[in-house]
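Visitor: this is a predicted model, with the sequence first.
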Amino acid sequence: MEKAALISVSDKKGVVDFAKFLQDKGYRILSTGLTGRLLKDNGVDVIFIEDYTSSKEILGGRVKTLHPLVHAGILFKRDDNEHVETVNSLGAFSIDIVVVNLYPFEETALSTDDLDKLIENIDIGGPTLLRAAAKNYRHVLVVSDPDDYKAVMENFDKIDEDFRKRMALKVFSLTSYYDGVIVDKLSENRFSFFNNSISLKILNRLRYGENPHQEAFFAKNPLFEGLADLIQLNGKELSYNNILDIDVAYRMMLERENTMCTIIKHNTPCGVAENEDVLKAYGNALACDPVSAFGGIIGINTTVNEELAKRIAERFYEVVVAFDYDEKALEILKTKKNLRVIKVPKVKSEFWEIRTVVGGYLIQQNDALSEFKYEVVSKKQPTEEQLKDLEFAFFVAKFTKSNAIVYAKDGMTKAIGGGQTSRIDSAKFAAARAKELNIDLKGSVMASDGFFPFRDSVDFAAGLGVEAIVEPGGSIRDKESIEAADEHDVALIFTHTRHFRH
């Protein structure tokens, strides 16, 4: 029985040299259409599949390799006499090497929404060949990535079952990913999770995870722009924790039209401000908690200019992330050798979130931007300026770890408390932090990401001089909180929308 290598590729990088190598090793070369013609034109002795099977390509080329002579030659067990006799009786080659990569559906999906083009770029024969070869990896070497040609050639005489198994697992990973991209594209990313399909592309291995003993990777959704499309312009390699913190800043940046600066520390804001002057926005955000800002992440939802770059360079930060940078600003920031300078694209702010639990996954829509709707439930009406600050404070609370309390005034945070197991403790923590920094909370507003279970938070805020409060409402004791607001002549509004962030 003659041994053969079947070669049919969309990505033709390096395939001629690889085919010549296999031919020199004594393998007959089976091939299809364009791949076969390329190999033949470059001096490879090719047997076209249609000549091998005596079956012409049909249905416009949709049916080429789906034939018993092909798949029997791949799938038979070389150590099973019955299998060998069957393949011999068919006159089939022993196809010991399968070299296939797939129609470029992902590239097509990124460039068009034309359904006919998408469907024509869904590969059928390729995945079938790959899976057949991978299934029979004990006897067959399957090569699905042109980047593996070199390793195969260098180690050819030492290839063992373990190597073939690794190559087979790469195939199963590829075909799973390929189908996931198809589901994502054709369903417009709406129903993927119900079809048990999540497509992830590993971009790179990170130095480690949250801690040095944890292995970690950075992956992206192949069809949607976002944080995985960042451009690093300066600084050290990004860490797992850097990426988590950048993500919070990035989410906030995507939701605000007003010029904003946010400072993130340990996955939660420690200072946020809006101002037409980006320099003032930065200064006001920093003033909220300059101590916690040390070593933090700066997020700017506009272009970083020269003056802002000078101010940022005066202090120690891990990362600056923005939509763009002036040339002079970039020169200044690059003088800080270790400062990671990141440019991110403006994209839609609605997507799916996935979190792992032991043995499973939680999948939800992200807490996307929604119109600020509210109901005034107190006797006192908030002023227009207070409403602006209430909306801003409630926005910041959405990105602060629950239980979240945010004090704000004049488009800037005055104090932030989050991550406490009691809401009143968050209110007290933020106030105590403000006192340490000599920040007066009198005349500010307060936002809470969840309802007040008791009136104590309203009483406490009023004692600080807070003049207006926003919370979702929905507690069985809402009436008590409203009564407390009226007793203290504080404006209280309910949004009927909760923003927990665990």
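Guide: Nice, thanks for sending it over. Numbers count the residues shown, from 1 in each chain.

Visitor: make it CA atoms for all contacts and neighbour counts henceforth
Guide: Fine.

Visitor: show me where the stretch 1-150 of the chain has strands.
Guide: 3-8, 28-31, 46-48, 94-100, 141-143 (DSSP state E, counting those that start in this stretch).

Visitor: highest average neighbour count across these?
Guide: strand 141-143 (a mean of 27; mean count of other C-alpha atoms under 10 Å).

Visitor: for that strand, packing partners?
Guide: Here strand 141-143 touches strand 94-100, helix 125-135, helix 161-186, going by 3 or more C-alpha pairs under 8 Å, 6 or more residues apart in numbering; DSSP states H and E.

Visitor: next up, a structure to set beside the first:
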Amino acid sequence: MNIKRALISVSDKTGLVEFAKALHERGVEILSTGGTAKTLSEAGIPVRQVSDVTGFPEILGGRVKTLHPKIFGGILADTQDPSHVKDLRENAIEMIDMVVVNLYPFDLVQRQTRDEDVLIENIDIGGVALLRAAAKNHRNVVVVCDPADYKKILNSIDACGDVPLHDRRMLALKAFYHTMRYDATIHRVLSELFASEKYEHLTFERFAHPQKNYEILDSVDERIFKLSNYDENTIGVLIGAILTTIEENLIVGLNSETVVSMVNIRESGGRLCDISGNVVVLRRLNGEMARKLREGTFSTIACEVLEDEDLVLEILKGKKIVRYERVCGKDFEKVEFLTKARQVANLVLRKKVVLKSDSKERIILSTALEFLPTFAVVGKAEDGFYHVELDPSNPTNALKKLLISVPKRFTLVATNGEPDGMFMKTCEENRISVVG
């Protein structure tokens, strides 16, 4: 058993007691602070207070708990470096083998208030530092920021007494991504509050390199909209719509059958009640735009920038508002996005489609491929959903992954790579038509 000591300090206590108990039963000593230590102690789990390790109490109303050399030395030490081992021994610092941390819920708080003092108090300092330190030293420390990973980690410990390096790397990537998004939210909210600049630090880019994949990770206003409770087909279309660059003067309206209608705001004038269907996607939503959209028959509006929030919610009462972010990502985000999107339609839209005599299916397939990396495969299933699969090497691998990962009967596929004989043979065996 290589994991002997874990530091646990979490705001989201989902699965905390069960995870900590399982670690304790496997011989792991648990260090903790504040409310987390109290929760674990009340559950009968032995806990060693961080203040007992550091010899220094929590100060400044809890602002300083873990920021101490005896904590960060134990997290950042490289056990393969003799000088690090010497420093640990001379300063009586114990190694910390696992860091389990999630951050103060700043995003939740900012949805409830714009009180500067409240926002400032909910900016996590020590937690971010702990995650980054553990992620940096992931060869020696397992970093955990998501309760969804608890079970997998326990399974690894039971299987081999440790967490494999590949998994440690993935957990480190997740931690760095988590702190990046956390800082981005703080920057956005404080920028709006202080009115010093516009928040435009992450923008969507088209796929420019076959080894890079830019995907969308949604930021949803959970007070009035939950993806998990909404119609799957509409979610799929919404995901696809967000994958196009939406200009300030363009509204994209979609219904559940993936029929697309687009209206130029500058040219339309008056109320935009001719936009119907389930979803409307636009760049910026404010009071003026809300009045134009008030009579529409759609149920959901997706926007990147929401201004005059209270006024907009009052005008559009009864309609659901989704706030999304356009962000750049690579492999880790791609995997996370595709995992979520695999069971819904992955339809990618562009602003201008020349119909000619092609069928709707061919138009959708060819349009999607324009926005995807090389060697992508787009398939249409019998149920009308469109699914996307990617592979960095060749379209045949992407096709095989698609057929394995999506348990549906496909009728059409298209690829932006060069289909070889094996690609065509696989399609023939599965009675799938290839759109050329």
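Guide: That came in fine, so what should we check first? The structure displayed is predicted, hence computed values, not measured ones.

Visitor: circling back to that earlier point, nearest to residue 384 of the first structure, of the strands of the stretch 1-150 of the first structure?
Guide: strand 94-100 (64.8 Å; C-alpha to C-alpha).

Visitor: after superposition, how close is that closest one to the second structure?
Guide: Strand 94-100 of the first structure differs from its equivalent in the second structure by a mean of 0.5 Å after superposition (mean C-alpha distance after the TM-score superposition for the first structure).

Visitor: before we move on, back to that, got TSV for the helices and strands packed on strand 141-143 of the first structure, with distance to residue 79 of the first structure too?
Guide: Formatted as TSV, these follow (distance: least, C-alpha to C-alpha, whole Å):
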stretch	distance to residue 79 of the first structure
strand 94-100	12
helix 125-135	15
helix 161-186	14
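
Visitor: could you say which of those is packed most deeply?
Guide: Neighbour counts averaged per stretch over those are highest for strand 94-100, at a mean of 24; criterion: mean count of other C-alpha under 10 Å.

Visitor: which bit of the second structure covers it?
Guide: Per the alignment by TM-score structural alignment, strand 94-100 of the first structure matches residues 95-101 in the second structure.

Visitor: so what touches that stretch?
Guide: Stretch 95-101 of the second structure is contacted from outside by 2-11, 71, 73-75, 77, 88, 127, 130-131, 134, 140-145, using C-alpha atoms under 8 Å, 6 or more residues apart in numbering.

Visitor: over to stretch 218-228 of the second structure?
Guide: Residues outside stretch 218-228 of the second structure that contact it (C-alpha under 8 Å, 6+ apart): 235, 320-326.

Visitor: repeat that for stretch 57-74 of the second structure.
Guide: 33, 50-51, 53-54, 88, 93-96, 125-126, 130, 133.

Visitor: what residues sit buried inside it?
Guide: 58, 65-68, 70-74 (16 or more other C-alpha atoms under 10 Å).

Visitor: now, those residues that are in helices?
Guide: 70-74 (DSSP state H).

Visitor: for those residues, which one is nearest residue 246 of the second structure?
Guide: Looking across these and measuring by C-alpha to C-alpha, the closest to residue 246 of the second structure is residue 72, at 44.5 Å.

Visitor: against residue 381 of the second structure, how distant is the closest one?
Guide: 52 Å (C-alpha to C-alpha, to the nearest Å).

Visitor: again with residue 339 of the second structure
Guide: 18 Å.

Visitor: more neighbours: which of these two?
Guide: The neighbour comparison of residue 339 of the second structure against residue 381 (other C-alpha atoms under 10 Å) goes to residue 381, with 19 against 11.

Visitor: pretty sure that one sits against residue 403.
Guide: No. Applying C-alpha atoms under 8 Å as the test, residue 381 of the second structure and residue 403 come out as separate, 10.3 Å apart.

Visitor: could the strands of the stretch 1-150 of the first structure go into TSV alongside distance to residue 255 of the first structure?
Guide: Shown next, in TSV, are the strands of the stretch 1-150 of the first structure (distance: least, C-alpha to C-alpha, whole Å):
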stretch	distance to residue 255 of the first structure
strand 3-8	47
strand 28-31	52
strand 46-48	56
strand 94-100	44
strand 141-143	45
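
Visitor: spatially nearest residue to residue 17 of the second structure (excluding sequence neighbours)?
Guide: Leaving aside its chain neighbours, residue 17 of the second structure sits nearest to residue 40 (6.2 Å; criterion: C-alpha to C-alpha, 6 or more residues apart in numbering).

Visitor: burial of the one you found, as a residue count?
Guide: By other C-alpha under 10 Å, neighbour count at residue 40 of the second structure equals 20.

Visitor: give the contact list for it.
Guide: 17, 20, 46-47.

Visitor: from residue 8 of the second structure, how far off is it?
Guide: 10 Å.

Visitor: can you check residue 189 of the second structure too?
Guide: Taking C-alpha to C-alpha, one finds residue 189 of the second structure at 28 Å from residue 8 of the second structure.
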